[in-house]
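Novice: Give me coordinates for this.
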Amino acid sequence: MKIVFSIFFLLLITGCTDKNLETESVDEVIPNPQEVLRDYVKNPKTNDRICKDDIERAQKDLGKYKNIYVSTSCFGCKSLLYEDEILEYSTKQKFKVINYDFSCVIIDGQTQGCYKAFIDLEMEKVHGKNFRQKIEKEAEKLMIENIKNHDKVLSIFDLSENDKPHFIKEDNLIKQGYIPTIKTGLPLKNAKSNSIFLDVSFIIEKNGKVSTLKNENWVTEAVENEKYKSELEIIAKNTILTNYNNWKPGKYKNTIARVKNYFRVDFE
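Specialist: The predicted structure is shown next:
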């Protein structure tokens, strides 16, 4: 953050008034929250029960396991693409992977994250400052290897816009995860006034073709439509296979990947 202090000097020269602006730029260093927490766990406040309990738990786990890698999770948080590979690689390196779940409830004066901070400090004494980055880098390499040789499937939601698979004749509706409403010819109850739809997942293969279609969700407000569920599922899947089976495949770091995608299919 730049804080600019402006000092104005009033100078009287030959009967004229002139203003000169002199500025001094100061860099204000904002501490990294993780570094602040790492310092804090060395001497937490007496009444910070959550943090002190976390540290006590960490000490017990360090007594049970020689090496620990702490993964984290919370509602709405984005996880690493290679979480599975972190577990796989860490296990090979004789690290115990333990998940720390951040609560959505924030309590004044109570600090979350002390478990991970305390464990990381202890692990750095043995494995160096960047031990987590080393594990994650190797896990990412392993994931790319799994994409290439073991058909690992990625989610479309985990990829950047440029890396996502794109339908060859893509429009805004398809980009949003929909296809045009299917006119079934079936006597569906309240089809025009109430939504009747299926959420269908499918995998876009490395060759751009669609496979492994699955009904993930079925919604109808009219009980009378339940008898058509199986038939509508067949119609939805056949429509996707027939009309939406030509994609530019997805990728991760220039590695072509199998990607799971979803369509919401409406009926009338």
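Novice: From here on, just use CA atoms for contacts and neighbour counts.
Specialist: OK.
Novice: what's the helix or strand for the most centrally placed residue in the chain?
Specialist: Nearest residue to the geometric centre of the chain (CA atoms, centre = their mean): Lys78, 2.4 Å. Secondary structure assignment for Lys78, by DSSP states H and E: no helix or strand.
Novice: can you check Leu154 too?
Specialist: Assigned by DSSP H and E, Leu154 falls in strand 153-155.
Novice: And Gln34, by the same measure?
Specialist: helix 33-40.
Novice: Which strands and helices lie in contact with that helix?
Specialist: When contacts are defined as 3 or more CA pairs under 8 Å, 6 or more residues apart in numbering; DSSP states H and E, helix 33-40 packs onto helix 114-127.
Novice: tell me which residues of the helix it packs on are tucked away?
Specialist: For helix 114-127, burial by neighbour count (16 or more other CA atoms under 10 Å) applies to Cys114, Tyr115, Lys116, Ala117, Phe118, Ile119, Asp120, Leu121, Glu122, Met123.
Novice: Over to stretch 243-252?
Specialist: When burial is assessed from 16+ other CA under 10 Å, stretch 243-252 yields the following buried residues: Tyr244, Asn246, Trp247, Lys248, Pro249, Gly250, Lys251, Tyr252.
Novice: ok, the last one touching Ile156?
Specialist: Just to be clear, that refers to Tyr252. No. In this structure Tyr252 lies outside contact range of Ile156 using CA atoms under 8 Å: 10.7 Å.
Novice: Which residue is the nearest non-sequential neighbour of Tyr89?
Specialist: Counting by CA to CA, 6 or more residues apart in numbering, Ala139 is the residue found nearest to Tyr89 once chain neighbours are left out, at 6.0 Å.
Novice: Sequence B follows; please return its structure for comparison with A:
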Amino acid sequence: MRYLFLIFLLISIDGYSQDEQKFYVDELLERIQYLNNPNSNDTLCIFEIERAKKDIENGRVVFTQPIGFLFGDIRYESELRKLCKEYGLTFDFDLISDVIYEGQTQGCYGDFMDKVIIEKYGIGFKEDLHEKADSLFLFRTQSENILVRYWDCDERPRLPKELERNGDYLTTIKVNNLNIVEDKTEYGGWPFFDIGFIIEKDSTISDFYISNFVPHLEENKKFRDYLFKIAVKELKTNYSRWIPGKIKGIPVKTDNNVRIFFAKE
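Specialist: Prediction:
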């Protein structure tokens, strides 16, 4: 088991180029430098700096992860929290709004915490801990066979005939024994499901569930359960084999999702 972990640790070595690493370091140092003399009108940044100082005075040094709309979520959060604790750090997300106010700088709380962490552990410490946490997560996908959400995979699950995942849409099923109705308004259409299921590392599928059902019209709601049965049958019959998602080239047990539409034949 120890040997297996060392293999995963080596696989996860940082693949960034020298230029990319230099850009990251230069940008980080520029942000930290701003903390020493923020613009007097930058009240948001000044407030966040004071908040960070107060937390540090109370013995709380925070390993921050910026997060916002469609960015910042990490698959190895649990592992990273545990690693931070080993170093006497608290892990927390630093919310970054997609609304920008002129002259106001977001992220100063996290930048100030980064400054303190760099002074104690060095400039590459956070990136190293991210990599180690991701390696631990990958190790668990094999040793514990944990389930990985498809969007957390480096390579998303796909059908055998696909070279790569083309999207969540899978198929449209035509039915003639149900009076489903098309919503012909601008943003309407035929009813559809987002259906989740598990892909095992041997490419078999199981445990189907509804993650979303959009009937579009009230009269289509009553067909939900019946349409779901039809969709599952379609998956088992015509899409029964899937290439599981991969992390760093290694197949993992994957929680997949596809979109299936229905239309009147």
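Novice: Drop the TM-score for these two in here.
Specialist: Once superposed, the chains reach a TM-score of 0.80 (TM-score structural alignment, normalised by the length of the second structure), with 237 aligned residues with a CA RMSD of 2.4 Å.
Novice: picking up where we left off before, just put the buried residues of helix 114-127 of the first structure in TSV and tack on distance to Asn130 of the first structure.
Specialist: What follows is the buried residues of helix 114-127 of the first structure, written out as TSV (distance: CA to CA, whole Å):
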residue	distance to Asn130 of the first structure
Cys114	18
Tyr115	18
Lys116	14
Ala117	14
Phe118	15
Ile119	13
Asp120	10
Leu121	11
Glu122	12
Met123	10
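Novice: Where do the strands of the stretch 151-265 of the second structure begin and end?
Specialist: Along the stretch 151-265 of the second structure, the segments classed as strands by DSSP state E, counting those that start in this stretch run 169-175, 192-199, 205-214, 246-247, 250-251, 254-264.
Novice: Can you show me the strands along the stretch 1-150 of the first structure?
Specialist: 2-13, 16-27, 68-73, 96-101.
Novice: Of these, give the one that comes closest to Gln110 of the first structure.
Specialist: Evaluated over the strands of the stretch 1-150 of the first structure, closeness to Gln110 of the first structure peaks at strand 96-101, with 15.2 Å, by CA to CA.
Novice: Output the contacting helices and strands for the closest one.
Specialist: strand 68-73, helix 83-92.
Novice: For stretch 76-94 of the second structure, buried residues please.
Specialist: Residues of stretch 76-94 of the second structure classed as buried by neighbour count (16+ other CA under 10 Å): Tyr76, Glu77, Glu79, Leu80, Arg81, Leu83, Cys84, Leu89, Thr90, Phe91, Asp94.
Novice: What of stretch 29-48 of the first structure?
Specialist: Leu37, Arg38, Tyr40, Val41, Pro44.
Novice: same thing with stretch 131-143 of the second structure?
Specialist: Buried residues in stretch 131-143 of the second structure (16+ other CA under 10 Å): Glu131, Lys132, Ala133, Asp134, Ser135, Leu136, Phe137, Leu138, Phe139, Arg140, Thr141, Gln142.
Novice: tell me how far that stretch is from the chain's mean position?
Specialist: 15 Å (CA atoms, centre = their mean, to the nearest Å).
Novice: Tell me roughly how far that stretch lies from the first structure on average.
Specialist: For stretch 131-143 of the second structure, the mean deviation from the first structure after alignment is 1.1 Å (mean CA distance after the TM-score superposition for the first structure).
Novice: what span of the first structure lines up against that stretch?
Specialist: Matched against the first structure by TM-score structural alignment, stretch 131-143 of the second structure falls on residues 137-149.
Novice: And for stretch 101-115 of the second structure?
Specialist: Counting by TM-score structural alignment, stretch 101-115 of the second structure sits on residues 107-121 of the first structure.
Novice: mind putting the helices and strands packed on strand 96-101 of the first structure in a markdown table, distance to Val259 of the first structure included?
Specialist: Converted to a markdown table, those look like this (distance: least, CA to CA, whole Å):
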| stretch | distance to Val259 of the first structure |
| --- | --- |
| strand 68-73 | 23 |
| helix 83-92 | 16 |
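Novice: quick one, which of the ones you listed is nearest to Lys2 of the first structure?
Specialist: Nearest of these to Lys2 of the first structure, taken as CA to CA: strand 68-73 at 33.3 Å.
Novice: re earlier: what's the closest of the strands of the stretch 151-265 of the second structure to Ala52 of the second structure?
Specialist: strand 246-247 (34.9 Å).
Novice: Go through the strands of the stretch 1-150 of the first structure and pick out the most buried.
Specialist: Among the strands of the stretch 1-150 of the first structure, strand 68-73 has the highest mean neighbour count (mean count of other CA atoms under 10 Å), at a mean of 18.
Novice: check the fit of it onto the second structure and give the mean distance.
Specialist: With mean CA distance after the TM-score superposition for the first structure, strand 68-73 of the first structure averages 1.0 Å from its match.
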